[in-house]
Each structure stands twice: as structure tokens, then as C-alpha cells.
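In: Sequence first, predicted model second:
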Amino acid sequence: MAEFFLKRPTFAIVVSMFIVILGLLSLKEIPTEYYPKITPVEIAVMASFPGASAETMSRSVAAPLEQAINGVDDMIYMYSQNASPGNVKLVVSFKVGTDPDMALINTQSRVNLALSSLPIDVQNQGVIVSKQEPSVAIFVALQDKKGLHDDVFVANYGNIFVADKLSRLDGVSTAKVLNARDYSMRIWLKPDRLAQFGMTVKEVAAAVQEQNGERSIGLIGAEPLETASQLTIPIGAMGRLNDPKEFENIVLRATKDGAIIYLKDVSRIDLGAQSYDVVATMNGQSGAFIGVYQNAGSNTIDVSNRVRNKMEEISQFFPEGLSYSIPYDTSDYIKQSIWQVEKTLLEVVVLVGLVIVIFLHSIGATLVPLIAMLVSIAGTFIAMYLFGFSLNTLSLFGLVMSVGIVVDDAIVVVESIERNIRLSALSAKDAAFRTMKEVSKPIVAIMCVLAAVFIPVSFVGGIPGEFYRQFAITIAVSVVISGFIALTLSPTLSIMFLKKSTEVNKFGKYFDHIFDSITEKYVQGARWVLLRPKKAITMCFIVVGLIGFFALTTPLGFVPKEDQGLILVSAALPDGSSLSRVEAVSNQIEQIAMSTPGVADVLAISGYSLIES
């Protein structure tokens, strides 16, 4: 193969250029994240039974759903959360690597089988099946710092005009207001008045449901007619009620003597929020807090940029007094982490280049390994895209490690060609042909050995295998591509950059003199060790013993602990604690956090767990 490309240098250069172009195009499409996706695919099943207790929800709603869903394809486990207001959330976890769309379809099919066994009120409310995102990617806070709007208005504005637009962004799975305050007509019944009139809650609810709805009445002038009509006019009537006064005039009962009992006679009616179960504040001030969840496999940094750009656009039309901020964005830490790895990669490239210049004494000879290294990295991006990998700390760390490996093959080729030119007085082309006959098999052997070291890691099962697979495959692919480049592009570039005259400059001669003296001392040390085998073996045992000691005493961990600039505090109160009690504890924690030096923002949410949700 090497001889084929040496005879066709243009073809070798075109192939490498093609690899670089494809690598750059692949780099744009590779998602960016902090760690590889190792969490199981999760599907959430949510249902509501207004007014039911947690025990009732567990027995009559969660149990039938669990029985129907249990055993769905690729499921590993599931759990349910039942809340006393009448809500149940069932989370089904699937094997890592399962197609989320297929998991959603299979779960929905099982839920449909259980619908008939659920209470009729639950069926009327509907059962929601959706993909469960593991955590919030971005928090957007809407606040009225001038006090012109109440919390219900701010939350509804965020739900209608902000969350909907953010949900439509590319890469965003969903955006929802965590402390939603959807407008709702609240009817407060008076038990004494109901008892006086001999009425029940069910009778009141039936009357409200019957008189608060859309009705199709008919048409005037519809066929058949005795006389021709020029117009057909639809008949309209009052549909859904919008004002508290309209609800007050709902007729509950008409007595025989002509008396009419209205809804206002047995209740108090006002316009409020549908739910007050979640209360949220930021830095002590209330507002609406929108959690943005990203799609699996999407680029976190791109999603963050789209959300920020869209919020900047939406904010131009905010009502007076309303403003927004982004107190939490996972991409901030990812950007810092990726930048540190990229900076390290750049430093490695520069250091490798300096080392090559110092040892080979030639800028032209240095360009060959550097170009080979860049082409190998570009080719690695192609493989990462094809394998569905992402740019994360592990895959980039693999690239950093591979930089020192991928240049080795090119250095071997360049140094051997330069040696043949200098010692055998050959032209660069003849020296390249001789060199490739000498080193082609060793390069292939080195490539296979290095690949054999890292490829087995990709077959490790479970979460550790998923976690380190991208690291191992990245190095293995870069090694294979570097071997291909060393057999094709490196000898071609060597012919172009290496000259027959190889006179060494003064710095090169001085460096060679120092390096030769160090080499001589090393040879003397090796000779001393060879002449004293017992001492050498004893030293080896001592080193092995120290390695074993430190291996046993060093703390173990899955990943190193890192400071992400974020602290999550969860307060668990006794079962049955009221929201006001939870809010009081949350306010205390918030005050402590705000008084701590170095804290930028404090987001407190009562009635909703960011850790469990």
C-alpha cells in the first residue's frame, strides 16, 4: 500500500484532504456534553384523580398501571410516586441504549391495556405518557421586580408566551413552568348552605359541568325548506363561562313554587390559579421559573445558545416591569471543562511540535508529523460521528492521550527517511521507497498492538462500559488512522519537505552533544544493572510492592469529584406536612444561603424536588 501511494503522491494528498473536510463537517454535527450518556432511558406515565389520597392513588391507579407495564421490552425497573392531591407519576427505566421512541410506543401500548381498569374520573382526565428527561438543562426565571403584576399573571405569561416558544426550539424536549399558576375558576362551597337546601357536592359538580360547555344548537335556513332561503345562519349560544359572575348564575335547582337556587347561593366564586402546590422564589422574590429540558443526544451548548437568543428576542415584548434571568445553565460548566481540555490539547500539539523540532533539527521534518497528527484527529472526528459519540471530557481526554501516540508512526517514517538520505546519500524519493520497505510491517504491528490494548474496553458491560467506551474507541480509532496516514501521507510529505543536504546547525550540534552524553550515562547505568541482576530484581520487587501498597490505600471512585459551582439542598419533612410548613423551612435555608459570601443566586422551590424529578 505504501508503494502505491508513493507512486501517486497527489492521490495520497487528496485522500488526506478528503479526511480533513469530512472531519470538520462531522465536528459540527457531534453533540457536546460533559459526560457520555450513561443513564437509562426513562418513560414517565402521569395520571390525576382530583381529591384522592396517596393510598387511593397507589391502590386504584398506580397498581393497575404497574401490572400492565411490567415486562415491557427492555425494561429494567420502575417506580411510582403518589401524592395526596391526587397525582401519580410512574417512571419506567429501560436498558442503556434503548431507542427512546420505541420505549415510548411500547409503554403507551401497555398503558392503553390498563385504561379500562382505571377509575372513570382518571380516564376523563387522561393518562399522559412522555419521555422522562433526567434533569433540567436550563432555568429561566421571570420576575416582576416593580410589583406591577401578581404571581398568577407572571406564571401564566411565562406558560403561554415563553414556555411554548422555548419548547419549539431545536434540541429542546420540553419547557414547563415548575410553579405553574394556570388561570382557573375556584368554587368554594358552603357546607351549611348545601345542607339547608338538601344538595350534594356531586349535584353541584354535575350542574357546573352541564352548563359550562360548548353546545351545537343548529342552523337557520338549512335544508329542507318549504320556501327557498338566501342565507344559512348558524345559531350561537353562550359556551364556556369566563367570568365569576357568569358562574354565579349557574342554576342548580328550580323548585315547584318557582324559586331558583343559583351557584352563588351555596358557594363563593373567584378567579385564581388551578394549583398552588409549588411555590418558588429567587433571591427572596417570587416569580415564574421555567425548566428547559433538552432532547437526548442534542448539543447542550447549542441548546443553551438558542434559549438565550430566544429569550433575548421574547424579552423585547415583555409587559412593563417584567424581566428575566438565567440563574442555572449546565452549559456554563461544560464550556469551561471543554475549554480546559481543548487548551490542554493545544498545549500538547505545541509541545509535540517543539520536541520534534529539537530532535530532528528541521522545520520541514517537523511539519510532516504535525500534519499527520491533524489529519488523524480529523479522521477520529469522522469515526466519533459515525459511532454516535459526543464531545465530552472522556472522548477529548482520549484525543489528548492519542496525540502523543499518533505522531509516533509519522516520526518513525520521517526519521528513517532522513537517516537513509544522510547515511546512504539517497534522494528523498529513493530514501522514502527504502524506508517504507523497512518500516511498513513494524508500523502495522504497532498499530495492531495499540488497538488491541484499547478495543477490549468497549466490550465491558454495564454503566462503566458505557462510560469508558468512548474514551477507548477514540484512542483506538486515532491509532488506526495514524497508521494509515503514516503509510500513505507521511512518506509523500517527506519527499516534499526533506532535502538531500542535512547539515546540522549550531544549536542542533549542541543539543546532539548533550543528548549523546545523557545517552552514554544511561548506557552505563544499564550496564551496571545488567552486571548486578540480584539487586535489579530486588529493586523491581520493591517497586511492585510500592505499587500494590498505593493501589490498596488509594480511595476508590467512579469519577473524580469536581466543583461545578452548584449546591443542591433537599429538605425532607414528615409525611403530611403542609406547604406553608415546607415553605417556612425553605425560607430559612434561603436566608442562610443568601447570607453566605460568594453565593450569586439562590433558587428555592417548595413542593417540587429537583433531585427526584
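Out: Received, thanks.
In: Please make it C-alpha for all contacts and neighbour counts, starting now.
Out: Will do.
In: all strands for the stretch 151-300 of the chain, in order.
Out: Taking DSSP state E, counting those that start in this stretch as the test, the strands found in the stretch 151-300 of the chain are 172-177, 183-189, 218-220, 233-235, 251-254, 260-262, 267-273, 279-282, 285-286, 288-294.
In: and here's the other structure:
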Amino acid sequence: MIEKLIRLSLRNRVLVLLIATALFGWGVYSVQTNQVDAIPDLSENQVIVFTEWMGRSPQLIEDQITYPLVTNLQGLPEVRYVRGTSMFGMSFIYVIFQDETDVYWARERVLERLASATDLLPEGATPTLGPDGTGVGHVLWYTLDAPGMDLGEQRAVQDWYVKFALQNVPGVSEVASFGGFQKQYQLTLDPNKLTYYDLSVPQVIQAVRANNNEGGGRKFERSDIGYIIKTTGYLQSVEEIENIAVATRQNVPIRVRDLAQVQTTGESRLGIFDLNGEGETVGGIVVMRYGENAAEVIERVKTKMDEVAQGLPEGMKFQIVYDRSGLIRESIHSVRNTLIEEMIVASVVVFLFLLDWRSALVIIIQLPLSVAIGFILLNAFGISSNIMSLTGIALSIGVIVDDAIVMVENAYRHLADAQGDRGEKW
């Protein structure tokens, strides 16, 4: 078989050269379009289901949320296993699919099953899907450098301006906020006053909810001008909450300020984010979408940051604390330089040992062609250019050179024997 292939190649040299040229050109294109990352994605093909039910103990979360969801999601097609984790106020379900399963198909199957599983959960507990990212999808961390601005205002800027802008960047799955305080209005009820006025906590909650609403009317025209009637009822200050009437006693309204202390504060936190021991800060984590090019996503996010920075409050700016693009550039640059050095050294050694430029040229041409074909296969199987894949190509160059030297030297010897000048050449 091999002899027939060699004979066919020798008889069709032009065709072989054209095929080699086409493969080399395809390989060069594959090098330019191949996804680039520093580390390979070895995480499992999973879909995360997150359910929040604040104020409940881990055992209650396990019994009423985690267990019903785990048992309901186990029958999905192509599922390997389902894991569940319960903690205070939160439940995490990890649905692990087969490696060849498309992640977006898997997310659709999980959503279909969750639509029927919501009836099994208690009121107020709504399961949601986690971001369509992987375990190595955290490609960039940043903080907001704003001297003189309190953490609540910084978190508000992050949640209501920066986060929404960066989430629109192609390839970004989620921007997770961290640090600071999430602003909220807090009512501290006095149980003695509730007892005195014969009121309950649900009555106060219902009164606040009923007064934090807007109602629509209708549209009417007058003098060819259209007017829209509506009521503005959203609460916008502490004073408005304090003036809400909960009930009346002898035609005298009992307001929230008579029952509770109202103040602006932050939501309870489970931890803080400190930067270099200099104090708390606010920022975000950019999570890359599954299957995206990490280097390109990071560059697009940085470009968007320059655009977003123009609308930040005066004195506030971005500070990048973790950027994988630097690791990507250094890793890929180091391995690619090693590839080039290996090809040059191997070519020089082959020429010195064979002392025949035509034989050395065969091996020299084979090295970049083999590497180019390797990148074609990387693209075909969806493997990114990372430390492991490029190192594998670098290690394979030694095997390629050894095989080429054996084949070329053997062919050279047989040709010399056929020409009767073996003693002259050796």
C-alpha cells in the first residue's frame, strides 16, 4: 500500500505540490482564526440552576427546593448526573450532560423541565439558569476607582450603568457585580407600638407595597392635543415611606413613622471585597460565553470600557485587577517562539548530517506543513490554541523530524546504491 502511494505521488508530483500548497494555505488561515486562550477548558458540560429563598435554613432549602429540583431534573436526556448544594437562603443544582451534548440544547431541556417544576416549589422561590459560561470563563476583573464616593453610590453606578453596558459586548455571558452596598430602604418595626395599635407585620408590608405602585388611566384628546392620565406612586424617599398610612383609629391615620424607624441602608452582606489591603472597593467580573475566543472578548470589553468611561461620574475610572489577555499573550508567544526555534534547529541539524541541501529541503518543508495541518485539526475539533495544545505540537516536532530523517536517509541510500556511487557519496 505504501509503495503504491509513493509511486502514485512520484508520478503526480505537480498534484502533490498543489495539495501541499493548499493545505499550507488552509493551515495559515486556521492559525489566524483559531481560538486563543492561555489555559484549556477542561470543565464539565454543565447547566447551573440557581434558586434564592432568603432567610431560610440550609435544611429547609434542601427539603423544599434542592431535593424536588434534583429528582425532577434527573430524567433529562443525555444527562450523566445531577448534583445539588444547599446553603443559607440559596440552592445550586449542577446538571452534568454528556461531553458531546450542545450546551444550548441542554439549557433548553433544563428550562422545559423547570417550567413544570415550579409548582413543586414554595411561594417566592423561582429557579433561574446560571450564565452560559464555563469554569474558566472569568476572563477579566475590574474595580471602580472613585475617591470620595461612598460604596453605595459606586455599587449603584456598577449595577445600573456599567453592568448593562458591558453585558452588550459580543461574547460576554454575564457581568457579576461585587463589593459595596446594594441600596435599600429599611423599616425597623417597634413590636411594642405594633401591639399598642393592634397591627401586624403583614399589614405594614401590605401597606408599603400598595403605596409603591403606579396606576394607568386613559388617553383623551382636547383641542387636537392628546393627554395621558396616570398616577405617579413609586416611593422615592424616606419621607414618603414614613407618611404611608397603615390604618386609621378614630379617623386618625396611623403612619409608618408611628410604627417603625425608616432609613436608607445596604442589603445584608456575606463578605467584603478588599483590594491590596487598601480598603473596600466595587467592581465586576466579566464571564465569557461558552465557546468564545477569550482574547477577542477581552479586547472588545476593553474597547467598550473606554466608551463607558466617558459617562462615568467625575473622578471615577476603571481599574483592571485581573486580565487574562496578558497571560494569553505571554503563553502563546513563548510556545510559538519555541516552535519556530525547534523548526530552525531541526533544519540546520538535518542539513549538517546529510550534507545534501535537497534532502534537507524535504524535511524543512515538512515541518511548517505538519504544523499547519495540526492547526486545521485543532479548528475541526474545536480546540483552542493554549499551553497544552501548542506544547503538544512542539513535542511532536521531534517525532516528525526523526521520522523524516529516517525516511529521507533511507531513500538517499537506495538512490545512491541504484546510481552505483554509494562509495563516493559516503
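Out: Great, that's in hand. The structure displayed is predicted, hence computed values, not measured ones.
In: before we move on, the earlier item: Asp164 of the first structure: which of the strands of the stretch 151-300 of the first structure is closest?
Out: Closest approach to Asp164 of the first structure among the strands of the stretch 151-300 of the first structure (C-alpha to C-alpha): strand 172-177, 7.1 Å.
In: Show me what the closest one packs onto, helices and strands only.
Out: Here strand 172-177 of the first structure touches helix 164-167, strand 288-294, going by 3 or more C-alpha pairs under 8 Å, 6 or more residues apart in numbering; DSSP states H and E.
In: any idea which of those is most buried?
Out: strand 288-294 (a mean of 26; mean count of other C-alpha atoms under 10 Å).
In: so that one matches what in the second structure?
Out: Aligned using TM-score structural alignment, strand 288-294 of the first structure spans residues 282-288 in the second structure.
In: now the helices for the stretch 301-426 of the second structure?
Out: Per DSSP state H, counting those that start in this stretch, the stretch 301-426 of the second structure carries helices over the ranges 324-354, 357-380, 387-419, 422-425.
In: and Arg257 of the second structure, which of these is closest to it?
Out: Between the helices of the stretch 301-426 of the second structure, helix 324-354 lies closest to Arg257 of the second structure; by C-alpha to C-alpha that is 51.6 Å.
In: rewinding a little: any idea which of the helices of the stretch 301-426 of the second structure is most buried?
Out: Counting by mean count of other C-alpha under 10 Å, helix 357-380 has the highest mean neighbour count of these, with a mean of 18.
In: In a markdown table, list the helices and strands packed on strand 172-177 of the first structure along with distance to Gln470 of the first structure.
Out: Compiled in a markdown table, those are given as follows (distance: least, C-alpha to C-alpha, whole Å):
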| stretch | distance to Gln470 of the first structure |
| --- | --- |
| helix 164-167 | 30 |
| strand 288-294 | 21 |
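In: Out of these, flag the one nearest Ala155 of the first structure.
Out: Smallest distance to Ala155 of the first structure across those (C-alpha to C-alpha): 4.8 Å, for strand 288-294.
In: The closest one vs the second structure, average distance?
Out: Compared with the second structure after fitting, strand 288-294 of the first structure has a mean deviation of 1.5 Å; criterion: mean C-alpha distance after the TM-score superposition for the first structure.
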